[in-house]
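Asks: one predicted model, sequence on top.
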Amino acid sequence: MADNISSQNIDNDHRELSRRGLLFVLSSPSGAGKSTLASMLLQADDEIAMSVSVTTRAKRPGEEHGKDYYFVSGEEFEEMVADHSFLEYATVFGHRYGTPAVPVNESLADGQDVLFDIDWQGTQQLYQRAGQDVVRVFILPPTLGELRSRLDSRNTDSPEIIESRMQRATSEISHWDGYDYVLINDDLEACFAKVKQILATERMRRARQTGLIGFVRDLMAE
C-alpha cells in the first residue's frame, strides 16, 4: 500500500491564485442514480477524480489493483484500521471498504477534487474527519415505486435481493437531512445539471481559494 499512496511535495507559493480541492460526495439508495451521475461527472469534468477505495472483496474480471480498488486481505484491512489510515470505512454486503487518507489529502492539496460514491455512514465518517473539505449531495428517487421499477429493470438481482435493497433504501432515505444538498432524480439530465452547478459553486467558495490572500496583498501593493 505504501508504494501506491506515497507522499509528495506541495507548492506553497501563495502569490498565484490557486484552489484547494474538495471532497464531493454523492449518496442515494441503490437504483436512485448516484453511480450513473458519478460516471457522467467523471466524463464531463477532468478536475475531479474518483476516490479509489481499499476493499477485502475478491477482484472481479477486468478490475485492476490501484485503479478500481486496492485489494487487500482482511488482516491487512484491520492493520490499516488500527493505524488510522482511513478517512472512512464500512462493511457492505459482507465485504469491507475504506477510503485511504494519504492519496485523498494529496489530491486536496494539489487542487484536485475527489468524488465519492458512498452511503450515509461513510459520509458521516468522512465529514467528521474532513468536514471543511466535504460537500454532501443526496439523490432521492421521485417515488419508491419508481425506485423498485429501476431495480427490477436491471435484471441483475433476485426478488429477494431487490426486496433487501428496498428495505435498505428506506433506512438510507431517512438520513437525507445529513446532507448539504438534496436532489430528486426524476429527470437524469436535469439532475446532472444541478450536480454540476453545485460543484461549480462550491469550487468558488472563498475558503477554498488558497492563493487569494497573497493575490489581494500583491494587488493592493501595486
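Replies: Yes, it's here. What you see is a predicted model; the values in this text were computed from it and never measured.

Asks: please count neighbours and contacts with C-alpha atoms only from this point.
Replies: OK.

Asks: ranges for the helices of this structure?
Replies: 34-44, 74-82, 101-109, 120-130, 144-154, 159-173, 188-203, 212-221 (DSSP state H).

Asks: centre of the chain to the longest one, how far?
Replies: Its chain's C-alpha centre and that of helix 188-203 lie 15 Å apart, by CA atoms, centre = their mean, to the nearest Å.

Asks: second structure follows, compare the two:
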Amino acid sequence: MEFDKGLLIVLSGPSGVGKGTVCAALRNFMPELVYSVSATTRNKREGEREGINYFFKTKDEFEQMIEQDQLLEWAEYVDNYYGTPRGFVEATIDQGKDIILEIEVQGALQVKQKFPHGIFIFLAPPDLEELRNRIVGRGTETEETINNRMDVAKEEIELMDNYNYVVVNDQVAHACESIRAIVTAEHLKKERQIAKYRKWLREV
C-alpha cells in the first residue's frame, strides 16, 4: 500500500437506491473528490463537454480500448458502449487524489477484478418496500419493468458480500457523512501511516 497515492472509491447498489443523488450531494460534502469520467460511443448532447461529461469515442476507438485492456469495466447499452477508462483513474490516483466511481453492481465487480485494492461501498435501501417506492416514484416505469427491476435488485443485494462497506441511504446527508467517514478511516489505516513514517525515517 502506497501512502502517497489516492484512493479509488467505488459506489454502487441496485437501481433506484439513489447513487446519483448521493454522488451529487457528495460534491458539497467532499469537494476534494475527483469524479470518474466515463467513455461512451453515444453522440454528444447539447452542452456536454469532452473530458467533463464523457470521453466521446467512435465504436472503433472503444473496441480498441477493450482489446488493449484500457477499461476497468464496460458494458453495451442500447447499441452504445459505456466504460471507465483505466488511464484516467490511475493518473488521478498517482497524483495523490481520491477518485469516486458511481456504477452498477456488475460493473463494480468487473472493477474489483482489475483493482482489488479499491474501496467498494454498497449503497443499500432502508428496505425493499422503500426501494420499490423510489422506483415507482420516478413515474417512468411500467409495472412489469418495476417488477423486473426489483428482481434484479434482490439478486444484487445478495452480492453485498463482495464489498468492503455497506451504507444505508435512508437520508442523503447521513449517507454522505458515512462515506466521508469511510474515506477518512481508509486514509488513517496503519498500512498507509507506517509506510509514510518509514519513508521519513529512511530520509533522516
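Replies: Alright, I've got the coordinates. All of these numbers come straight from a predicted model, not from anything done at the bench.

Asks: need the TM-score from the superposition.
Replies: The TM-score (TM-score structural alignment, normalised by the length of structure 2) is 0.87; 202 aligned residues with a CA RMSD of 2.2 Å.

Asks: quick one on the thing from earlier: tabulate the helices of structure 1 in a markdown table, adding columns for mean neighbour count.
Replies: Formatted as a markdown table, the helices of structure 1 follow (neighbours: other CA atoms under 10 Å):
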| stretch | mean neighbour count |
| --- | --- |
| helix 34-44 | 16 |
| helix 74-82 | 14 |
| helix 101-109 | 18 |
| helix 120-130 | 18 |
| helix 144-154 | 15 |
| helix 159-173 | 15 |
| helix 188-203 | 15 |
| helix 212-221 | 12 |
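
Asks: adding distance to S53 of structure 1, write the ones you listed out as TSV.
Replies: Listed next are the helices of structure 1 as TSV, based on distance: least, CA to CA, whole Å:
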stretch	distance to S53 of structure 1
helix 34-44	15
helix 74-82	11
helix 101-109	10
helix 120-130	12
helix 144-154	25
helix 159-173	21
helix 188-203	22
helix 212-221	32
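
Asks: what residue in structure 2 is paired with Y127 of structure 1?
Replies: Superposed on structure 2 with TM-score structural alignment, Y127 of structure 1 falls opposite K112.

Asks: cool, and F192 of structure 1?
Replies: Checking TM-score structural alignment: F192 of structure 1 goes with C176.

Asks: thought F56 was touching V37 of structure 2, still the case?
Replies: No - checked against CA atoms under 8 Å, the pair V37 of structure 2 and F56 is beyond contact range at 10.3 Å.

Asks: tell me which residue of structure 2 matches up with D83 of structure 1.
Replies: For D83 of structure 1, the residue aligned by TM-score structural alignment is Q68.

Asks: and the gap between that match and N162 of structure 2?
Replies: 26 Å (CA to CA, to the nearest Å).

Asks: which one of the two is surrounded by more residues?
Replies: Comparing Q68 of structure 2 with N162 by other CA atoms under 10 Å, the one with more neighbours is N162, at 14 against 9.

Asks: picking that back up, contact partners for the match of Y127 of structure 1?
Replies: Contacts for K112 of structure 2 (CA atoms under 8 Å, 6 or more residues apart in numbering) come out as G118.

Asks: what's next to stretch 37-45 of structure 2, contact-wise?
Replies: Stretch 37-45 of structure 2 is contacted from outside by 51-59, 62, 80-85, 88, using CA under 8 Å, 6+ apart.

Asks: so which bit of structure 1 is it matched to?
Replies: The alignment of stretch 37-45 of structure 2 onto structure 1 (TM-score structural alignment) covers residues 52-60.

Asks: how about that stretch: buried residues?
Replies: 52-57 (16 or more other CA atoms under 10 Å).

Asks: for these, which one is nearest G214 of structure 1?
Replies: V52 (33.4 Å; CA to CA).

Asks: S149 of structure 1 pairs with which position in structure 2?
Replies: Aligned partner of S149 of structure 1 by TM-score structural alignment: N133.

Asks: distance from stretch 182-201 of structure 1 to the middle of the chain?
Replies: 15 Å.

Asks: do you know how far I179 of structure 2 is from A108 of structure 2?
Replies: 17 Å.

Asks: before we move on, what about Y163 of structure 2?
Replies: For Y163 of structure 2, the distance to A108 of structure 2 - CA to CA - is 9 Å.

Asks: list residues touching both of these two?
Replies: Common contacts of Y163 of structure 2 and A108, defined by CA under 8 Å, 6+ apart, comprise F120.

Asks: what's the match for M150 of structure 2 in structure 1?
Replies: M150 of structure 2 maps onto M166 in structure 1, by TM-score structural alignment.

Asks: that match contacts R148, doesn't it?
Replies: Yes - using CA under 8 Å, M166 of structure 1 makes contact with R148 at a distance of 7.0 Å.

Asks: out of the contacts of stretch 37-45 of structure 2, which end up buried?
Replies: Burial by neighbour count, judged by 16+ other CA under 10 Å, picks out 53-57, 62, 81-85, 88 from those.

Asks: check the gap between K5 of structure 2 and V136 of structure 2 for me.
Replies: According to CA to CA, K5 of structure 2 stands 41 Å off from V136 of structure 2.

Asks: do the same with E144 of structure 2
Replies: Counting by CA to CA, the gap from E144 of structure 2 to V136 of structure 2 is 11 Å.

Asks: counterpart of F120 of structure 2 in structure 1?
Replies: Counting by TM-score structural alignment, F120 of structure 2 corresponds to R136 in structure 1.
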